[in-house]
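> Provided below are the primary sequence and the corresponding predicted coordinates.
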Amino acid sequence: MTAHFPFDNSYARLPARFFTRQDPVPVEAPGLIAVNEALAGRLGLTLPDDPAETAAIFAGNRVPAGAEPIAQVYAGHQFGGWSPQLGDGRAILLGEVVAPDGARFDIQLKGSGRTPYSRMGDGRAWLGPVLREYIVSEAMAALGIPTTRALAAVTTGEVVLREGRMPGAVFARVAASHIRVGTFQFFASRQDTEALQALADHAIARHYPDAEGPAGLLDAVIAAQADLVARWMGVGFIHGVMNTDNMTVSGETIDYGPCAFLDAYHPQMVFSSIDHYGRYAYGNQPQIAVWNIAQLATALLPLMPDRDAAIEAFTAAVNGFAERFDDAWHRVLAAKLGLAEIREGDAALAFDLLERMAKGEADFTNTFRALSGAEPEHAAAEFSKPGPFEEWLEKWRARLASEGRDEATRIAAMQAANPALIARNHRVEEAIAAAVAGDLAPFHRLTEALSRPFDPNPADLDLATPPRPEERVTQTFCGT
């Protein structure tokens, strides 16, 4: 069967200064690790019957008809420091496909070789980060969180030098787009108003067709990001590197580098090895999101006819992020606690539980999942000292009773909001270590199990077990 990708490459039709045209750099010996057949069908792709031909496409050795490969340029604030030019240093955007339902998606190859934006990098990826992004992005999709997706992963038959000699790999990523806050910053910092206007028009047409001008775009991005970060918090997800070049205007989670999920809950938990001061800690994520949004607002100012009026309006919009996030976060927490409606005092009840969880070193995911069962008192087993939790439990039961919701409905609703399975850090590392040693079975098992986070196969419930002390992952690393 001949490969077919329904390409229509609108970003490649923007001015030449938005990107560099470049094919992926071929690899020595492509080998297929995984291909997401369901996602390929969603995109309307036809893939070859021969796995070797599929591997050649997703390794970058064979560019499918209709592709217009480019490396995108952007800038960004990285850990608060300004980098005037970044860009796709190890990725090539093959192009955009239009799915059967009319939705548009980017297909990008990560680890596809050096580009003009590689700086000192080699443009390649090693197997570990490729499998991490595959596992976690698909887990996030199954959790119902807006995210880029994993289309395929391939080995390259080459060695990549990182801490040592690592097996090379390429990751095929799907996104609604790869337009970042940093893309706007790049053109704004160069006072290129013409390009900035073209980018804003493109982003509005692609993501928010009802938005009216730059102000409408800003408002839409604020709403999307407030909802996204609240959803992250609801599953204990820590992005780890919330730079402005890692925030999409579409509101999708992107760039699963040193990301992690909470085991024991603590609001200041940090895993990223490069986050030395805890800037991107779990509990700091809403504040960082609004900081990033402020940078987008600043970048959009040159497009406004009355700068002073725009500053006032944009400041109000950015300041409004907090209320939008709080609304989204309170909805997430209410669902996790099985509350059918939000009342005064519900947020305080939820935050009281979180505080007791932090002091009791309770597992985030398992505490809420246990609460979701027919015997919620079993959640006490997650706490180092059960007394404070049992005090809270009585308050929660009284609040539930005030709604008169029947128990079966409460359990079903809570189990749909509280996953039994997440991509636990030690399980991800376990799968990576096995793959490096030549065994992909743990990767495939974990990926399959995480596709059913709310209704797991009973045979996969061992994956819900928190790490033993010797299994704990204390640091995660960026793939570059």
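Done, it's in.

> for the rest of this, base every contact and every neighbour count on C-alpha atoms.
Noted.

> now the helices for the stretch 1-150 of the chain?
Using DSSP state H, counting those that start in this stretch, the helices of the stretch 1-150 of the chain run over 37-43, 51-59, 127-142.

> next: the stretch 301-450 of the chain.
Under DSSP H, counting those that start in this stretch, the stretch 301-450 of the chain gives helices at 307-319, 321-336, 346-360, 364-371, 387-401, 407-417, 425-436, 441-449.

> now the longest one: how far from the chain's centre is it?
Relative to its chain's centre, helix 321-336 lies at 19 Å (CA atoms, centre = their mean, to the nearest Å).

> for that helix, packing partners?
Packed against helix 321-336, as judged by 3 or more CA pairs under 8 Å, 6 or more residues apart in numbering; DSSP states H and E, are the following elements: helix 213-234, helix 285-300, helix 346-360, helix 407-417.

> which of the helices or strands spans Ala153?
strand 149-161 (DSSP states H and E).

> that strand versus helix 127-142: what angle between them?
170 degrees (axes from the mean of the first three to the mean of the last three CA atoms, to 10 degrees).

> contacts for the helix or strand just after strand 149-161?
Counting by DSSP H and E, the element after strand 149-161 in chain order, helix or strand, is strand 165-175. Strand 165-175 is contacted by residues 58-59, 105-112, 124-127, 130, 134, 147-160, 252, 436 when judged by CA atoms under 8 Å, 6 or more residues apart in numbering.

> use this one as the comparison:
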Amino acid sequence: MSISDSGTLEAAREGGAIRFTFDNSYARLPDRFYARLDPTPVAAPRLLKLNTALAERLGLDPAALATPEGAAILAGNRVPEGAEPIATAYAGHQFGNFVPQLGDGRAILLGEVVAPDDKRFDIQLKGSGRTPFSRGGDGRAAFGPVLREYLVSEAMAALGIPTTRALAAVATGQPVMRETPLPGAVLTRVASSHIRVGTFQFFAARGDVEALRILADHAIARHYPEAAQAANPYRAFLEGVVARQAALVAQWMLIGFIHGVMNTDNTSISGETIDYGPCAFMDAYDAATVFSSIDQMGRYAYGNQPRIMQWNLARLAEAALPLLGETEEAALAVANEVLASFAPAFEGPYIGGLRTKIGLSGDRMGDAALAGDLLKAMAENGADFTLTFRRLCSAAEDEAADTRVRSLFTDPAAYDAWAPRWRARLAEEGDPAARAAAMRAVNPAVIPRNHLVEAALEAAMQRDDLAPFEALLDSLSRPYEDQPGADEPPTPAEMPYMTFCGT
């Protein structure tokens, strides 16, 4: 760390013994794609948590990252050799309203690491200080939201959901001001890339077709190389994004995940879940469930997520129109044809996933209605989403286990009315034990229960006690294992639950 002539802290640019295999392709794009700047150092970096397994996956040395020198890099006080720190530019629709310039207001992309298997990953510091895109913000992150994103993103990875990952969390030793002073932290986030729908919107809003083409070519090379061989590479690219995002939101729905802030700047081109702000997992099943304090109209409610994702993809197609056809009419025709593929691309994995969750391996007429009727009964009777499906795993091989399922319904008769139809359909399936095992592989026993996440964050923030965080993280790393005591829903005193944006 050093002091500039103006008396401010500056990041030291040092290599040291910690080696990152950087190859920074995004930083080689034209300057209007980003702003070049170093992270703003913090007062007293202290490593809170290092993701050892992920570090090894990236070809990094966990022991070196766990040293004070490693903490300095992960906090932004040192810039590792080969890094080219940038804050990327993007725009976005936020709650349906277009903002022509957003960008990384509190994040710095250190660079891209090429892992031992030749896969490429962004290394980003979130909470690393002001950038030209901060729009009056402090550029910092609070302790709680950093640990929250660490927990939930790693839980999503363990559940098998495409997601950004958390490499490390570092305390800064200095407060950030929100409603009250809060301890600060920096999250090191790993992603396939940080290219967003809003990145395309940024250049479309400026009429910069050259930049749109450069960005699309870069995204194709990085995420959809097969599209380069298509007759219309940009159509093939759009088709790929639509297919991935449709499958992603289907996976969210199947585990009861609510993103909470599905703005277009929070929609990744790679098809990964990104930007864990006011997200949460549903307890009692209700399609209208909203947790976010800023989503007062329920725009991003659980049941709205497929529709919103399609809307976001329509904004991507809108931005890409200059690339999709030689005339506006031709481009619109291409865009509409591709967007029409969203519904089947979502419904296939979603309905197929529901079928698997209730133990059906074949595809029979009436299966979707059977699953839908269960969801309807759950909604009308306050049945816990995760527990209902997990307990059905046992009921699928032993009718005596119905008792634990029906106890989740305020009126158990609702389950009793549904169960005989389910059992009649199960009779057409195979071995009960194999069927139950297949169900347990898709119905998690453990999710990031909101009340447990909050308890872990409170212990960390109020008492500097990371033991509950570590215990919860360990539990979430094994979501498909039965863990007595780890699957309890919240008590009435722990509800209603509300999440808040960390900015």
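Structure received. Everything numeric in this text was worked out from a predicted model, so none of it was measured.

> TM-score of the superposed pair?
Here the TM-score for the pair of chains, by TM-score structural alignment, normalised by the length of the first structure, is 0.98; 476 aligned residues with a CA RMSD of 1.1 Å.

> now render the helices and strands packed on helix 321-336 of the first structure as TSV, adding distance to Ala142 of the first structure.
Output for these, formatted as TSV (distance: least, CA to CA, whole Å):
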stretch	distance to Ala142 of the first structure
helix 213-234	13
helix 285-300	22
helix 346-360	24
helix 407-417	12
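
> closest to Thr193 of the first structure out of these?
Closest to Thr193 of the first structure of these is helix 285-300 (CA to CA; 9.4 Å).

> and Phe342 of the second structure, what pairs with it in the first structure?
In the first structure, the residue matched to Phe342 of the second structure (TM-score structural alignment) is Phe321.

> which residues touch that match?
Ile222, Ala223, Ala226, Val290.

> mind running it again at 10 Å?
The contact partners of Phe321 of the first structure, by CA atoms under 10 Å, 6 or more residues apart in numbering, come to 219, 222-223, 225-226, 286-287, 289-291, 293-294, 327.

> test my guess that Thr480 of the first structure contacts Asp122.
Yes. Counting by CA atoms under 10 Å, Asp122 is a contact partner of Thr480 of the first structure at 8.8 Å.

> and for these two, which residues touch both?
With CA under 10 Å, 6+ apart, Thr480 of the first structure and Asp122 have common neighbours Gly89, Arg90, Gly111.

> and those residues, which is closest to Ala316 of the first structure?
So of those, ranked by how close each gets to Ala316 of the first structure (CA to CA), first place is Gly89, at 35.7 Å.

> could you report the separation of that closest one from Asp255 of the first structure?
Taking CA to CA, to the nearest Å as the measure, Gly89 of the first structure falls 13 Å from Asp255 of the first structure.

> counting neighbours, go ahead and name the busier of those two.
Gly89 (25 against 21; other CA atoms under 10 Å).

> quick revisit: need the helices of the stretch 1-150 of the first structure in CSV with mean neighbour count and distance to Glu403 of the first structure, can you?
Below are the helices of the stretch 1-150 of the first structure laid out as CSV (neighbours: other CA atoms under 10 Å; distance: least, CA to CA, whole Å):
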stretch, mean neighbour count, distance to Glu403 of the first structure
helix 37-43, 15, 40
helix 51-59, 22, 53
helix 127-142, 24, 30
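
> format the ones you listed as TSV; extra columns: distance to Arg206 of the first structure.
What follows is the helices of the stretch 1-150 of the first structure, written out as TSV (distance: least, CA to CA, whole Å):
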stretch	distance to Arg206 of the first structure
helix 37-43	16
helix 51-59	25
helix 127-142	21
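
> looking at those, which is nearest to His207 of the first structure?
Comparison of the helices of the stretch 1-150 of the first structure against His207 of the first structure by CA to CA identifies helix 37-43 as nearest, at 17.2 Å.

> which residue packs closest to Tyr134 of the first structure, ignoring adjacent ones?
Ala150 (5.2 Å; CA to CA, 6 or more residues apart in numbering).

> number of residues surrounding that neighbour?
Counted with other CA under 10 Å, Ala150 of the first structure comes out at 26.

> picking that back up, to Met242 of the first structure, which of the helices and strands packed on helix 321-336 of the first structure lies closest?
Each of those has some distance to Met242 of the first structure by CA to CA; the shortest is helix 285-300, at 7.2 Å.
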